[in-house]
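Participant: here is the input, now give the coordinates:
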Amino acid sequence: MLIVRQIDDLPAELRGGAVTIGNFDGVHRGHARLVERLRMRAQDVGGPAIVFTFDPHPVRLLRPEQCPPPLTWTERKAELLARLGVDGVVAYPTSRALLGLSARQFFDQIVVEKLAAKAMVEGPNFYFGRSREGNVSLLGEFTAAAGMTLDVVASAEEQGQMISSSRIRNLIGDQGDVAAAGAMLTAPYRLRGIVTHGAGRGATIGFPTANLEGIDTLLPAHGVYAGVGWRGDKSWPAAINIGPNPTFGESTAKLEAHLIGCNESLYGQPMELDFLDRLRDVRRFDTTVELTDQVSQDIASAQRIAAQLAPPPPFREGR
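Facilitator: This is a model prediction of the structure:
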């Protein structure tokens, strides 16, 4: 599976296939439905199944104050799409020039000239071109005139409501319900960061933690979570705390993960964390003994949950 960031010299094996265009943030079950149809059309036309996405999200350029934190970074997005059977991902650098193209120009220059698409697959709420002037109706006119097929795939639903990246973002960031979000995603919610030195208080009470900073995706709501920590292809069950430490009078929120069974020094190293379930709220304990008893319970719960749900290792570009 190829990740391409420039399409001026697009490899021949990524041209002449079926294309779907969108942000694909989180790669949820609605996206999976699109990709399933995309693969069918790619087989029909004898070409590759290609996802064209934007890096960064167009809203970050147009209305940065309204741009929410993403659910996935580009390599993670490509990994999830590859697992669904996509042959290539074009992560096109978003620019003012790209966003200034009219719907007609975008279709002609990107879809026809650069991608040489023979089929397109989109959802019913797809918009393209300057100021979102193009919709699936207009796209249908363009594709028909160009001799392409266009499939419009109905949105996936969960409990009677449409699955969307914004709905998943609300579950994770506002409610901390990573299990419900995970049921709509195609894999557990994952973030990444760099392990830094913390106060070292966890080690003094018998539960050393890896403190993560530099997180570039959505941070779940404050709480204690069961998850899995990844360093390269190594993994450990993890009890993850997001928020302040009120027991010790700390008010600054942070992310710290106790990696069960990990004896390695991880300072300065990148790490990825999967979030499997929310265990409890962050709260103040009257004594250190009460705190350690609760943390022991959290660790046991996290280990049990992680044993039941074993996500695959992180994607490494070029692997």
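
Participant: make it CA atoms for all contacts and neighbour counts henceforth
Facilitator: OK.

Participant: Three-state assignment for the residue nearest the centre of the chain, please.
Facilitator: Closest to where the C-alpha atoms of the chain average out (C-alpha atoms, centre = their mean) is residue 72, at 2.6 Å. Here residue 72 is recorded as coil under DSSP: H, G, I helix; E, B strand; the rest coil.

Participant: now the other sequence, so there's something to compare against:
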Amino acid sequence: MPNAAAPAPKAFHAAYSLDAFPDALKGGVVGIGNFDGVHRGHQSVLERVQEEAGKLGVPGYVMTFEPHPRAVFTPQKLLFRLTPPHAKAEIVRAFGLDGLLVLPFDASFALREASDFVERILVKRLGIVHAVTGYDFHFGRARAGTPDYLRQSGEKHGFGVSIVDRVHDEGGETISSSRIREALTAGEITLANALLGYRWFAEGTVRDGDKRGRTIGYPTANIALDPDCTLAHGIYAVRTVIDGVLHDGVANFGRRPTFDNGAPLLEVHVFDFSGDLYGKTLKVSFVSFLRSEEKFDSVEALVAQMDRDSEEARAAIASLAPLSPLDLALYDIPLAG
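Facilitator: Coordinates of the predicted model:
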């Protein structure tokens, strides 16, 4: 797991094409997969990458694909992305690996033969000495690149291969991105965070709003999440990073039925903060689900409920403890106040 006590952060390399792949990562150990969520199951792959890279004295990094292959194979179905590329990079870096390589994925890439992927990309371009994947990872045309195929390819081309088995939660169920999406859609933030091993977060740029919150004593930073986000509409205890400082708050994600019932929007009220946030990019982590969004008969009734929500959010945040070393590394920054 990541070493939060490291004296200084090491260089991290994020490349978004093969052409941009840095020489600093060549000859390393690569973990290959979609890694949407970089959840506890994925982290077992990252741990093996870290272990093998340490033994061999070479860089350890992650290779992933963008867009998610499911978006290419079934474009008619919206896919709730848990971690877009920039979020993956942030998590992989906090974990303690050396880099992230994101390969553009399209129909032509999907038709690439498994042997071509191994020989042209893994061997010739990346020069890997070891590959790590999960038990269910397949690659190449018609998913011919099975774990066994990768092992055989490693024997042929001279690189090691580790296949990591499925990881179960405390109840014996397999940890998966699908389970986490379902939990977030149901408002089960505690479950989602437990499966992730860190608190799920979203990032976005604060946009100009109608400034209604200021008039009722609850100014908010408004962020439009991705259209494919199916997070449950409701009120959440949250934490957000502003200019490198961690702040507590309460947020509403939904359509604001008391006012306009408009497009879904994340509205974050930052406790004890005054300042201009327009145009800033905020990272908002979700601590707990407080209640579902509802319509109130009056603004006064809404404000009274928001007062109660704020008290509950403060109490939830006050009792927080890191979920894991990774969770601590992601938020190892100064706390406001």
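
Participant: returning to what we had before: counterpart of the residue nearest to the centre of structure 1 in structure 2?
Facilitator: Correspondence of residue 72 of structure 1 to structure 2, assessed by TM-score structural alignment: residue 83.

Participant: isn't that match right up against residue 64?
Facilitator: No - using C-alpha atoms under 8 Å, residue 83 of structure 2 makes no contact with residue 64, being 11.6 Å away.

Participant: number of nearby residues for residue 215 of structure 1?
Facilitator: As a burial measure, residue 215 of structure 1 scores 13 neighbours (other C-alpha atoms under 10 Å).

Participant: separation between residue 293 of structure 1 and residue 250 of structure 1?
Facilitator: Applying C-alpha to C-alpha, to the nearest Å, the value for residue 293 of structure 1 to residue 250 of structure 1 is 20 Å.

Participant: and if you look at residue 267 of structure 1?
Facilitator: For residue 267 of structure 1, the distance to residue 250 of structure 1 equals 22 Å [C-alpha to C-alpha].

Participant: more crowded one of the two?
Facilitator: residue 267 (14 against 10).

Participant: name the SS class of the more buried one, please.
Facilitator: Under three-state DSSP, residue 267 of structure 1 falls in the coil class.

Participant: any idea how far residue 313 of structure 1 is from it?
Facilitator: For residue 267 of structure 1 relative to residue 313 of structure 1 (C-alpha to C-alpha), the value is 20 Å.

Participant: likewise residue 291 of structure 1?
Facilitator: As judged by C-alpha to C-alpha, residue 291 of structure 1 and residue 313 of structure 1 stand 32 Å apart.

Participant: show me the strands in the stretch 1-150 of structure 2, by range?
Facilitator: Per DSSP state E, counting those that start in this stretch, the stretch 1-150 of structure 2 carries strands over the ranges 13-15, 29-32, 60-66, 99-104, 130-134.

Participant: would you check how far apart the residue nearest to the centre of structure 1 and residue 248 of structure 1 are?
Facilitator: As judged by C-alpha to C-alpha, residue 72 of structure 1 and residue 248 of structure 1 stand 33 Å apart.

Participant: okay, the host helix or strand of residue 144 of structure 1 sits on what stretch of structure 2?
Facilitator: If you go by DSSP states H and E, residue 144 of structure 1 is part of helix 136-145. Helix 136-145 of structure 1 corresponds to residues 147-156 in structure 2, going by TM-score structural alignment.

Participant: any buried residues in that stretch, and which?
Facilitator: Buried residues in stretch 147-156 of structure 2, counted by 16 or more other C-alpha atoms under 10 Å: 147, 150, 151, 153, 154.

Participant: please pick out the residue of structure 1 most distant from its centre.
Facilitator: The C-alpha centroid of structure 1 is most remote from residue 287, which lies 38.6 Å away (C-alpha atoms, centre = their mean).

Participant: I'd like to check which residues are in contact with it.
Facilitator: Residue 287 of structure 1 sits next to residue 247 when contact means C-alpha atoms under 8 Å, 6 or more residues apart in numbering.

Participant: which other helices and strands contact the helix holding residue 144 of structure 1?
Facilitator: Helices and strands touching helix 136-145 of structure 1, by 3 or more C-alpha pairs under 8 Å, 6 or more residues apart in numbering; DSSP states H and E, are strand 119-122, strand 149-152.

Participant: hmm, residue 229 and residue 240 of structure 1 touching each other?
Facilitator: No - the pair residue 240 of structure 1 / residue 229 is not scored as a contact, 9.3 Å apart, by C-alpha under 8 Å.
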